[in-house]
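Asker: dropping the sequence and predicted coords here.
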Amino acid sequence: MAQYFEVHPDNPQPRLLKQAAALLAKGEVIAVPTDSSYALACQLDDKNAVDKLRRIRQIDEKRLLTLICRDLSELANYARVDNRQYRLLKTCTPGPYTFVLEATKEVPRRVSHPQRKTIGLRVPEHPVLAELLALHGAPLLASTLIPPGETEPMNDAEAIRDRFEKLIGAVIDAGACVSEPTTVVDLTPMDGGGEPALIRQGRGPLAPLGL
């Protein structure tokens, strides 16, 4: 049965988020608010938790998962970034974007794309998630909370609890999120002097990307 943490969206109660962080440390998958709908999140280096997240979402290993970071200072451990890419990332983060980058060897092979060795990276702009990341002390692995067989992400915490309470460890209720996915941009073409490639237009505007 999923625990339910109702927190203030701007000033979340640390006591409740510490409990949520403890569940993550135990290998649980939890539902978290972001700046673009709710997402399922777990520890990066916990194979069982990652496998569980994929089972809940009913996605295979070819589907890219997203690394959620508190800020860009954590970036170098997980992705290879040149100066052009970093300038663009700095312009657009925090915000509702997912960037596809070349993964470093620090990223477990089961997490990166099996053919391309890439990883999706996010620095979301949400106070609750930022505080949870700080308490956890490391990035989280996540996937937009889109129920199997559906196309729209969920943004209501109570509905998430009703649907997934037997499958996940907790739901963090910070009120309704925007029900719109992130803008996804592939930055790997920039490695060869090319330009960013738009994969999906979502909530993040294209102007800061030069697209």
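Answerer: Sure, I can see it.

Asker: C-alpha only now, for contacts and for neighbours.
Answerer: Noted.

Asker: tell me where this protein has helices.
Answerer: 14-25, 47-57, 83-92, 127-136, 157-164 (DSSP state H).

Asker: looking at these, which is buried most?
Answerer: Between the helices of the chain, helix 127-136 has the highest mean count of neighbours, a mean of 19, where neighbours are mean count of other C-alpha atoms under 10 Å.

Asker: adding another structure so you can compare the two:
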Amino acid sequence: MAKILKIYPDNPREDLIDEVVKTLKNGGLIIYPSDTVYALGCNIFDIRAMEKLAQLKKIKLEKAQFSIICNDLSHLSEFTRPIDTATFRFLKNRIPGPFTFIMEANKNLPLAYKGNKTVGIRVPDHPIPKMIVEKLGHPIASTSIKDDDEVIEYSTDPELIAEKYDHLVDIVIDSGYGDNIASTIVDLTSGEPEVMRQGKGVL
């Protein structure tokens, strides 16, 4: 049964963030808020947690394209190939923000991402995921929560999300209603930014 933690962005309780981090370190799955939609997350270095995340999405892990949630630009060099000055400036002007950047991956990707030539990097403009990643000491894997409703693509009500995922995740962070517009996906692999999906972020 999922534990519901009420954590609000204006004053996140550190003890509750610590509880989330402990759950991630123990291989648990969490649902957390961001500057766009609510998302599922887990420890990128825990292969079993990554497999559970893939099962929830009804896909094989090797086919998964989970984003990597960072808290600043410093994590980029850990998982991506070196970028030129123009790309760095482009990113610096849009991070943090409602964007997912597709970048060329390097060989340091966690085991679950091995074989991927590209990786989606995201730095949400939201204090809760930022604190989680800071306290965990490394990024988390993430995927947006889709809604079964054909009109509303993404789930916004944390109470309904908690009901749906009650026996599937370990923690649901209730931070009030979320947005229902996902991040804008920008491909940076060709050198020129290319919008692959228009979402909340505007270039």
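Answerer: Here it is on my side, so go on. These figures come from a predicted structure and were not determined experimentally.

Asker: tell me how they score on TM after superposing.
Answerer: After superposition, the two chains reach a TM-score (TM-score structural alignment, normalised by the length of the second structure) of 0.93; 200 aligned residues with a C-alpha RMSD of 1.7 Å.

Asker: turn the helices of the first structure into a markdown table, including distance to residue 189 of the first structure.
Answerer: As requested, the helices of the first structure are arranged in a markdown table below (distance: least, C-alpha to C-alpha, whole Å):
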| stretch | distance to residue 189 of the first structure |
| --- | --- |
| helix 14-25 | 34 |
| helix 47-57 | 28 |
| helix 83-92 | 10 |
| helix 127-136 | 29 |
| helix 157-164 | 37 |
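
Asker: of all those helices, which lies closest to residue 69 of the first structure?
Answerer: Nearest to residue 69 of the first structure, of all the helices of the first structure, is helix 127-136, at 7.3 Å by C-alpha to C-alpha.

Asker: what span of the second structure lines up against that closest one?
Answerer: On the second structure, the counterpart of helix 127-136 of the first structure by TM-score structural alignment is residues 127-136.

Asker: got it, and stretch 169-177 of the first structure?
Answerer: Under TM-score structural alignment, the alignment places stretch 169-177 of the first structure onto residues 170-178 of the second structure.

Asker: give me the buried positions along the matching stretch.
Answerer: Of the residues in stretch 170-178 of the second structure, those with enough neighbours to count as buried (16 or more other C-alpha atoms under 10 Å) are 170, 171, 172, 173, 174, 175, 178.

Asker: surely residue 200 of the first structure and residue 180 touch.
Answerer: No. Using C-alpha atoms under 8 Å, residue 200 of the first structure is not in contact with residue 180; the gap is 11.5 Å.

Asker: what residues are up against the nearest residue to residue 146 of the second structure once chain neighbours are set aside?
Answerer: Using C-alpha to C-alpha, 6 or more residues apart in numbering and skipping the chain neighbours, the partner closest in space to residue 146 of the second structure is residue 154 (4.5 Å). Taking C-alpha atoms under 8 Å, 6 or more residues apart in numbering, we find residue 154 of the second structure in contact with 37, 38, 144, 145, 146, 147, 179, 180, 181, 182.
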